[in-house]
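A.B. asks: Make a model of this:
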Amino acid sequence: MKKGVLTACSLLAMLGVSFSSQADSVLGIYAGARYHDLSVDGELGQSNGVTHFDFSDDQPSSFYIALEHPLPLLPNIKISSFDMSTKSDIQVEQGTWQYGGVEYPQGSTANVGFDVDFIDYTFYYEILDNDLVSVDFGLTARDLDGHTSSYTGQDAAPITQQFSGILPMLYTQVRVGIPTTPITLFADANYLSFKDSDARDIQAGIEYRLIDNITVDVNLQAGYRDMKLALDDLDNINTDINFKGWFAGIEVHF
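C.D. replies: Purely as a prediction, here's the structure:
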């Protein structure tokens, strides 16, 4: 299934987009890693209802690698990964709360965990590429895999609910260099809105060129990331969760 989706995304990018861009004159490889400090908040539940949670903060890492080439009709490709884990406790104040086939009576404490990881396969074109401004545009296939867990905090094993899917998202990136300085401002976004599902992933920050020569470039990065994952009945899981916070990272360009 994954091969079919990736092939379809690649063909769509090749056939549906005919931009004439100024790509790298030689093959370029970008590799980067980022450390995040994120706060998490939102709603989680199943098709019969959701409940609001104040999730614990998390400090996940993300990694990416991109390949850019001078062939104008073929898209460049970027592969990135991200995973995070968070949890929350709620006190059932009245009635009962049902989740994962378990009924939590009034007065009990429900412990809920939320784990998600994804790999992004992005196919993009350089619409504009010069020393001052660069603009990329393309499509991302976000391969999402996660699970929720609920338990009472007693000896009983947690009840786990799996969910997975591939989200097609629009992708864009803008970079603006500050003349006569080693500083670049950047922002990139992935976005999806379909029926009752809504997902976004926006990053913006500043980059400092620590090393800049014909052999290798090394860039230090810092910025802010804002993610939303609102999914409607994905494997019987409903989410409306926001991840927000700062990041710091490093990028190497060969």
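
A.B. asks: C-alpha from now on. contacts and neighbour counts both.
C.D. replies: Fine.

A.B. asks: For the chain, which segments are assigned as strands?
C.D. replies: Assignment of strands within the chain using DSSP state E yields the ranges 28-46, 49-54, 61-68, 76-91, 97-99, 102-104, 109-129, 133-151, 159-177, 183-194, 197-212, 217-234, 237-253.

A.B. asks: of the ones you listed, which approaches L11 most closely?
C.D. replies: Closest to L11 of those, according to CA to CA: strand 109-129, at 9.9 Å.

A.B. asks: L38 versus the residue lying closest to L167 once chain neighbours are set aside, what's the distance?
C.D. replies: Nearest non-adjacent residue to L167, counting by CA to CA, 6 or more residues apart in numbering: R142, 4.9 Å away. Noted for R142: a distance of 20 Å to L38, by CA to CA, to the nearest Å.

A.B. asks: same thing with L220?
C.D. replies: L220 is 19 Å from L38, by CA to CA.

A.B. asks: Those two: who's more crowded?
C.D. replies: Each of L220 and L38 has its neighbours counted (other CA atoms under 10 Å); L38 has more, 22 against 18.

A.B. asks: Without its sequence neighbours, what residue ends up closest to the more buried one?
C.D. replies: G245 is the one closest to L38 (CA to CA, 6+ apart), at 4.3 Å.

A.B. asks: One more sequence to fold, the one below, so I can look at both together:
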Amino acid sequence: MKKCISALAVLGVFAVTPVYADTIAGVYIGAQGWQAEPEGGFADSQNTTNFNFDDDMQGSAYIAVEHPVPFIPNVKISHSTLDTEGNTRLDANYTFDGNLYTAESTVFTSVDLTTTDFILYYELFDNDILSFDLGVNGKYVDGALLVNDSASNTQGTADFSGVVPMAYSRVQFGLPFSGLGAYAEGSYLSFDDHTFSDYQLALTYSFIESLAVDMTLQLGYRNVELDIEDLDDVYADMSYDGAFFGLELHF
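C.D. replies: Alright, predicted model coming up:
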């Protein structure tokens, strides 16, 4: 969560920069709180084990800049935390970082994971009722894993990072003169035994619409699926899903 707060501070710098609503460029700044339910596990081989993880509040923040220049894509940068931890009683032997954790032992596991999306996209269709964006996403994944058995004083750690190229799309619907709307947004990749998907569905309500700024509330559902095969010697099969709420400013 600290990393997300730092990202919000950076985005705040853009928020105080004077941009006149869509005369030159449109700037979107948003933040979301996400009550995610994590499932799955990780290992240093294909024999991953499912762990018990706590349901934690995650955070995300983003900024997007849209412009009228033809053929040059719009830009969106988004940062999310996917941190969780928990205690698990093993039902079979498990190895991690060269250590053996025996069946029936209780281990503490921790996942410290952040993702940063660098999205380039085009607005293929855009009006007050329907808009459709299509582009590419370079998702940077940075993670740190820990397994600890305090009874045997055994602890293992692993770090991994990499850029995952993904397809990106967003569809947004609006009900004119009501402030109500909805959107579906997502990125997806599957190659070399890696599978990664990140999508969200939300209802929106624009409660302030003016020449200076628009403010929109978001209420929706987000799902992240992460299936990694041998990234920096790490194997992981994790999923996060749950409801989120958010606020977006449009300058």
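
A.B. asks: List the contacts of the residue nearest to L38 of structure 1.
C.D. replies: Counting by CA atoms under 8 Å, 6 or more residues apart in numbering, G245 of structure 1 touches 36-39, 224-226.

A.B. asks: Structure 2: which residue goes with that one?
C.D. replies: Residue pairing (TM-score structural alignment): G245 of structure 1 is matched to G242 of structure 2.

A.B. asks: next one: S61 of structure 1
C.D. replies: Match for S61 of structure 1 (TM-score structural alignment): G59.

A.B. asks: For its match, which residues are in contact?
C.D. replies: By CA under 8 Å, 6+ apart, the contact set of G59 of structure 2 is 1, 4, 31-34, 80-81.

A.B. asks: Go again with 10 Å.
C.D. replies: Residues near G59 of structure 2 by CA atoms under 10 Å, 6 or more residues apart in numbering: 1-5, 8, 31-36, 79-83, 114, 244, 246.

A.B. asks: Repeat that for L27 of structure 1.
C.D. replies: 67-71, 254.

A.B. asks: and L12 of structure 1, which of the strands of structure 1 is closest to it?
C.D. replies: Of these, nearest to L12 of structure 1 by CA to CA is strand 133-151, at 8.8 Å.

A.B. asks: correct me, but N47 of structure 2 touches Y235?
C.D. replies: Yes. Between N47 of structure 2 and Y235 there is a contact at 8.4 Å, judged by CA atoms under 10 Å.

A.B. asks: list residues touching both of those two?
C.D. replies: G41.

A.B. asks: Between the two, point out the one with more neighbours.
C.D. replies: Between N47 of structure 2 and Y235, Y235 has the larger neighbour count (other CA under 10 Å), namely 21 against 12.

A.B. asks: From N87 of structure 2, how far off is the more buried one?
C.D. replies: 20 Å.

A.B. asks: likewise C4 of structure 2?
C.D. replies: Taken as CA to CA, the span from C4 of structure 2 to N87 of structure 2 is 25 Å.

A.B. asks: and these two? which has more neighbours close in?
C.D. replies: C4 (20 against 17).

A.B. asks: what does that one align to in structure 1?
C.D. replies: Checking TM-score structural alignment: C4 of structure 2 goes with nothing.

A.B. asks: buried sites along the strand or helix carrying C4 of structure 2?
C.D. replies: With elements taken from DSSP states H and E, the one containing C4 of structure 2 is helix 2-15. For helix 2-15 of structure 2, a neighbour-count test (16 or more other CA atoms under 10 Å) marks 4, 7-8, 11, 15 as buried.

A.B. asks: Need those in CSV (columns: distance to Y121 of structure 2).
C.D. replies: Below are the buried residues of helix 2-15 of structure 2 laid out as CSV (distance: CA to CA, whole Å):
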residue, distance to Y121 of structure 2
C4, 23
A7, 21
L8, 22
L11, 20
A15, 22
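
A.B. asks: which among those gets closest to F96 of structure 2?
C.D. replies: Distance to F96 of structure 2 across the buried residues of helix 2-15 of structure 2 (CA to CA) is lowest for C4, with 28.6 Å.

A.B. asks: Is it correct that that closest one is in contact with S80?
C.D. replies: Yes. Judged on CA under 10 Å, C4 of structure 2 makes contact with S80 at a distance of 6.5 Å.

A.B. asks: For those two, list the residues in contact with both.
C.D. replies: With CA under 10 Å, 6+ apart as the test, C4 of structure 2 and S80 both reach 31-32, 58-62, 114.

A.B. asks: Just the buried residues from those residues, in PyMOL please.
C.D. replies: Selection of buried members from these for PyMOL, criterion 16+ other CA under 10 Å:
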select buried, resi 31+32+58+59+60+61+62+114
